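*Asks:* Structure of the sequence below:
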Amino acid sequence: MPSNQTVYIVDDDAAVRDALGLLLSLHGYRTAFFSDAASFLRSWSAERRGCLLLDIRMPGMDGLDLQKKLLELGSRLPVLIITGHGDVNSAREAFRSHAVDFLEKPLQEAQLVDAIEEAFARQERQPQGSRASEEYLRRHASLTPREREVMELVVAGRHNREVAEDLGISVRTVEVHKARVMEKLGVGSIADLVRQYLQNPVA
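*Replies:* Sure, this is the predicted structure:
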């Protein structure tokens, strides 16, 4: 890891900060800790290198609002969202503000390390293009029209029952289509599905 890159952790839970600090130190990462959004903003500068590991639920300004504020400030620090209360709407909001990943607690060590490495790599290759990747286009093309309809409603934050009512099919059929979409696109969670959908616009 380049010596000028740091994982900045913003979480109001001291136990979480301590655990993440220990885990990441074992992988050789340099870390810096903040207990709330305000303290991070006070110390923020455009020259910072690394990535931001950001909890959603915090007193005062929450993580998603901090993410938006940093965008307004012109921050190019890649953001990883962590939460114990994830939902589709939160994931969609995070990815629309260019989050690298959306990780649900309890965090999986390998997944966290992979996300941090992707965040570091993303900063190095900025600015990024907005075209969909060839791999995503290939996978997307394998979806049936009905699977695409289900995917778009799921990404929009609709629950299975709502999707079923909109499309005039059973909830069980929605579940089957959703499972096939996730398998074809190679994603393991709804948050991953939202991320791929938003980061790979298909004309």
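
*Asks:* CA atoms for contacts and neighbours, from now on please.
*Replies:* Will do.

*Asks:* Mind jotting down where the helices sit in this structure?
*Replies:* Secondary structure of the chain (DSSP state H): helices at 14-26, 37-43, 63-72, 88-96, 109-124, 134-141, 145-155, 160-167, 171-185, 190-199.

*Asks:* Now tabulate those in JSON lines and tack on mean neighbour count and distance to Leu54.
*Replies:* Converted to JSON lines, the helices of the chain look like this (neighbours: other C-alpha atoms under 10 Å; distance: least, C-alpha to C-alpha, whole Å):
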{"stretch": "helix 14-26", "mean neighbour count": "14", "distance to Leu54": "11"}
{"stretch": "helix 37-43", "mean neighbour count": "14", "distance to Leu54": "9"}
{"stretch": "helix 63-72", "mean neighbour count": "18", "distance to Leu54": "6"}
{"stretch": "helix 88-96", "mean neighbour count": "20", "distance to Leu54": "11"}
{"stretch": "helix 109-124", "mean neighbour count": "16", "distance to Leu54": "12"}
{"stretch": "helix 134-141", "mean neighbour count": "14", "distance to Leu54": "27"}
{"stretch": "helix 145-155", "mean neighbour count": "18", "distance to Leu54": "22"}
{"stretch": "helix 160-167", "mean neighbour count": "16", "distance to Leu54": "29"}
{"stretch": "helix 171-185", "mean neighbour count": "17", "distance to Leu54": "26"}
{"stretch": "helix 190-199", "mean neighbour count": "21", "distance to Leu54": "16"}
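
*Asks:* Another sequence for comparison is provided below:
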Amino acid sequence: MKKSKLPVYVVDDDAAVTNSLKSVLEYAGHQVFCFASANEFLRSQPEPSGVLILDLKLPDIHGLEVQQRLVKKGVYLPIIIYSGTADIPDTVSALKDGAYTVLQKPVAARQLIEVITEAAEHAEKVRQDIVSRKKAAEQVAKLSPRELSIALLTAEGLSATQIAEKLFISKRTAETHKSNIFKKLDIGSTALLIRMLMLSEHLN
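*Replies:* Below you'll find the model as predicted:
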């Protein structure tokens, strides 16, 4: 099966830079979209599976503000800051706001291509993690308060007898609750229960 092209968005007002990147990245098999201004890019509809190569000093909006606007719009693209003027404060701010990395111009084509691939792979893992956490939270929300309490005690390693004693219920009731918990969560082991509770942020 032929691998689909990765969309790469280049935002830089230097035509020499954008033309060079477009040529190199298209040769590497990517689908490249170039923008000479931040507003032009922000008006577009970038694919969430793409990667953004962003300059800091743009004619209309600073690159760091572009990052912040994307977050506010709910657009989570892996961002590679590609600038010849990025100082330490800019680098810290960019990384703090979620940029994948900061590269100083110029960068060898091979290195840039490798970083783009790494950024896309990292972003995909993050997206999968978000989906897993959302799914786990939805599953755990099906539990009653009593079932959640028993699920947490089970995750701590307590037996049905110990849970019964702690909650002042019968062992049989504790076992029934545990059985219902596993059915509601569609899992078959305590290890999976622990993972689901961790993903749903009920367990550290």
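
*Asks:* tm score of chain vs chain?
*Replies:* Between these two chains, after superposing, the TM-score reads 0.59 (TM-score structural alignment, normalised by the length of structure 1); 128 aligned residues with a C-alpha RMSD of 1.8 Å.

*Asks:* coming back round to it: turn the helices of structure 1 into a markdown table, including distance to Ile81 of structure 1.
*Replies:* Shown next, in a markdown table, are the helices of structure 1 (distance: least, C-alpha to C-alpha, whole Å):
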| stretch | distance to Ile81 of structure 1 |
| --- | --- |
| helix 14-26 | 14 |
| helix 37-43 | 13 |
| helix 63-72 | 8 |
| helix 88-96 | 7 |
| helix 109-124 | 10 |
| helix 134-141 | 23 |
| helix 145-155 | 17 |
| helix 160-167 | 25 |
| helix 171-185 | 21 |
| helix 190-199 | 11 |
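
*Asks:* quick one: which of those helices is nearest Ile56 of structure 1?
*Replies:* Ile56 of structure 1 sits nearest to helix 63-72 of all the helices of structure 1, at 4.0 Å, using C-alpha to C-alpha.

*Asks:* so how far does the closest one sit from its counterpart in structure 2?
*Replies:* Compared with structure 2 after fitting, helix 63-72 of structure 1 has a mean deviation of 0.8 Å; criterion: mean C-alpha distance after the TM-score superposition for structure 1.

*Asks:* against structure 2, where does that helix fall?
*Replies:* Under TM-score structural alignment, helix 63-72 of structure 1 corresponds to residues 63-72 of structure 2.

*Asks:* Repeat that for stretch 153-160 of structure 1.
*Replies:* Under TM-score structural alignment, there's no match for stretch 153-160 of structure 1.

*Asks:* And that stretch, end to end?
*Replies:* End-to-end span of stretch 153-160 of structure 1 (C-alpha to C-alpha, to the nearest Å): 9 Å.

*Asks:* Could you do stretch 72-79 of structure 2 as well?
*Replies:* Note: stretch 72-79 of structure 2 ends 15 Å apart using C-alpha to C-alpha.

*Asks:* Give me the buried positions along it.
*Replies:* Tyr76, Leu77, Pro78, Ile79 (16 or more other C-alpha atoms under 10 Å).

*Asks:* And the residues you listed, which two are furthest apart?
*Replies:* By the measure C-alpha to C-alpha, Tyr76 and Ile79 form the most distant pair in the buried residues of stretch 72-79 of structure 2, at 8.7 Å.

*Asks:* closest to Gln5 of structure 1 out of the helices of structure 1?
*Replies:* Evaluated over the helices of structure 1, closeness to Gln5 of structure 1 peaks at helix 109-124, with 7.7 Å, by C-alpha to C-alpha.

*Asks:* who's in contact with the closest one?
*Replies:* With contacts defined as C-alpha atoms under 8 Å, 6 or more residues apart in numbering, helix 109-124 of structure 1 is touched by 5, 7, 23, 50-51, 76-80, 100-101, 103.

*Asks:* Just flag the most distant two among these.
*Replies:* For the contacts of helix 109-124 of structure 1, the farthest-apart pair by C-alpha to C-alpha is Leu23 and Arg76; their separation is 25.0 Å.

*Asks:* What about Ala86 of structure 2, how many residues nearby?
*Replies:* Neighbour count for Ala86 of structure 2, taken as other C-alpha atoms under 10 Å: 19.

*Asks:* burial of Glu165 of structure 2, as a residue count?
*Replies:* 13.

*Asks:* ugh, typo on my part, it should be Ser149 of structure 2
*Replies:* Using other C-alpha under 10 Å, Ser149 of structure 2 has 14 neighbouring residues.

*Asks:* is it true that Tyr136 of structure 1 touches Leu185?
*Replies:* Yes - between Tyr136 of structure 1 and Leu185 there is a contact under C-alpha atoms under 8 Å: 7.1 Å.

*Asks:* between these two, what contacts are shared?
*Replies:* With C-alpha under 8 Å, 6+ apart applied, the contact sets of Tyr136 of structure 1 and Leu185 do not overlap.

*Asks:* quick one on the thing from earlier: may I see the contacts of helix 109-124 of structure 1 arranged in JSON lines, with distance to Ala91 of structure 1 as well?
*Replies:* Listed next are those as JSON lines, based on distance: C-alpha to C-alpha, whole Å:
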{"residue": "Gln5", "distance to Ala91 of structure 1": "25"}
{"residue": "Val7", "distance to Ala91 of structure 1": "21"}
{"residue": "Leu23", "distance to Ala91 of structure 1": "25"}
{"residue": "Gly50", "distance to Ala91 of structure 1": "22"}
{"residue": "Cys51", "distance to Ala91 of structure 1": "18"}
{"residue": "Arg76", "distance to Ala91 of structure 1": "20"}
{"residue": "Leu77", "distance to Ala91 of structure 1": "18"}
{"residue": "Pro78", "distance to Ala91 of structure 1": "15"}
{"residue": "Val79", "distance to Ala91 of structure 1": "12"}
{"residue": "Leu80", "distance to Ala91 of structure 1": "11"}
{"residue": "Val100", "distance to Ala91 of structure 1": "11"}
{"residue": "Asp101", "distance to Ala91 of structure 1": "9"}
{"residue": "Leu103", "distance to Ala91 of structure 1": "9"}
